[in-house]
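predicted model and sequence below, questions to follow.
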Amino acid sequence: MQIKNISAAGLQKWISDHTDFQLIDTREPHEHEAYNIGGILFPLAEITKHLSEIEKEKPVVIYCRAGVRSQIAIQRLQEKYPFNNLYNLVGGTEAWKKTFGNI
């Protein structure tokens, strides 16, 4: 099963081009409060509880701190449900901070 990836620069391009996509944060609430790049918070442990809220008709970028939890979330979703529109933010918020600094 292939996981599609998007870089921080690629995500920024989607934002500047006004691409219609959904952004999901799989970190814990305290991490989301401390630093948020605009995603909806669905912690990894609860990701499958939010199935009805995950878009199926447009790209969905899933992120975490370093890109590991988001990959796990994508694997869980793709193994059990027919998602083919999920993208992992490579390097997560750490890559975003490195590329663009703090928000």
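Okay, I see it.

please make it C-alpha for all contacts and neighbour counts, starting now.
Fine.

would you agree Leu23 falls within a strand?
Yes. Assessed with DSSP: H, G, I helix; E, B strand; the rest coil, Leu23 lies in a strand.

let's bring in a second one:
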Amino acid sequence: MDITVQELKDRLDKGENVNLIDVREPSEYAEDNLGGELIPLGELPHRIDELEDRQNEEIIVQCRSGARSGRAQQYLEENGFTNVRNLVGGILAYRELERKA
């Protein structure tokens, strides 16, 4: 299941605690991030154990445009995660939403 940038922004603006995983590279994260936990897509298979205690919690995966996070979502679901949501449009869409506000 996906999540829209508007839905995520509303939840973050309310101060809601979300499991946000950023699957971009460290250099991208350093340039701009939404405060999520950085686990680059290439490292996800080696670091999945860091997420095991959240296997049945909602996890939102995010990247630049939604492509890498879509792959991360699929990988997590294939490994038993039950509530993984992909941020549609990624950080690009999120920042565009903020510019329009």
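Cool, got the structure. Bear in mind the structure is a predicted one, so any value in this text is a computation, not a measurement.

what value does the TM-score take for this pair?
Overall, the chain-to-chain superposition scores 0.87 on the TM-score scale (TM-score structural alignment, normalised by the length of structure 2); 97 aligned residues with a Cα RMSD of 1.4 Å.

okay, helices next: where are they in structure 2?
Assigned by DSSP state H, the helices in structure 2 fall at 5-13, 26-31, 44-47, 67-78, 90-100.

show me what contacts the spatially most central residue of structure 2?
Centroid-nearest residue in structure 2, with Cα atoms, centre = their mean: Val61, separated by 2.1 Å. Val61 of structure 2 makes contacts with Leu20, Ile21, Asp22, Val23, Ser69, Gly70, Ala72, Gln73, Val84, Arg85, Asn86, Leu87, as judged by Cα atoms under 8 Å, 6 or more residues apart in numbering.

residue contacts, the fourth one?
Val23 of structure 2 sits next to Leu38, Ile39, Pro40, Leu41, Val61, Gln62, Cys63, Arg68, Ser69, Ala72 when contact means Cα under 8 Å, 6+ apart.

which ones among those lie within strands?
Residues of these located in strands (DSSP state E): Leu38, Val61, Gln62.

could you dump those to CSV with distance to Arg95 of structure 2?
Putting those into CSV (distance: Cα to Cα, whole Å) gives the following:
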residue, distance to Arg95 of structure 2
Leu38, 18
Val61, 16
Gln62, 13
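
which one of those residues is nearest to Asp2 of structure 2?
Each of these was scored against Asp2 of structure 2 by Cα to Cα, and Val61 proved nearest at 9.4 Å.
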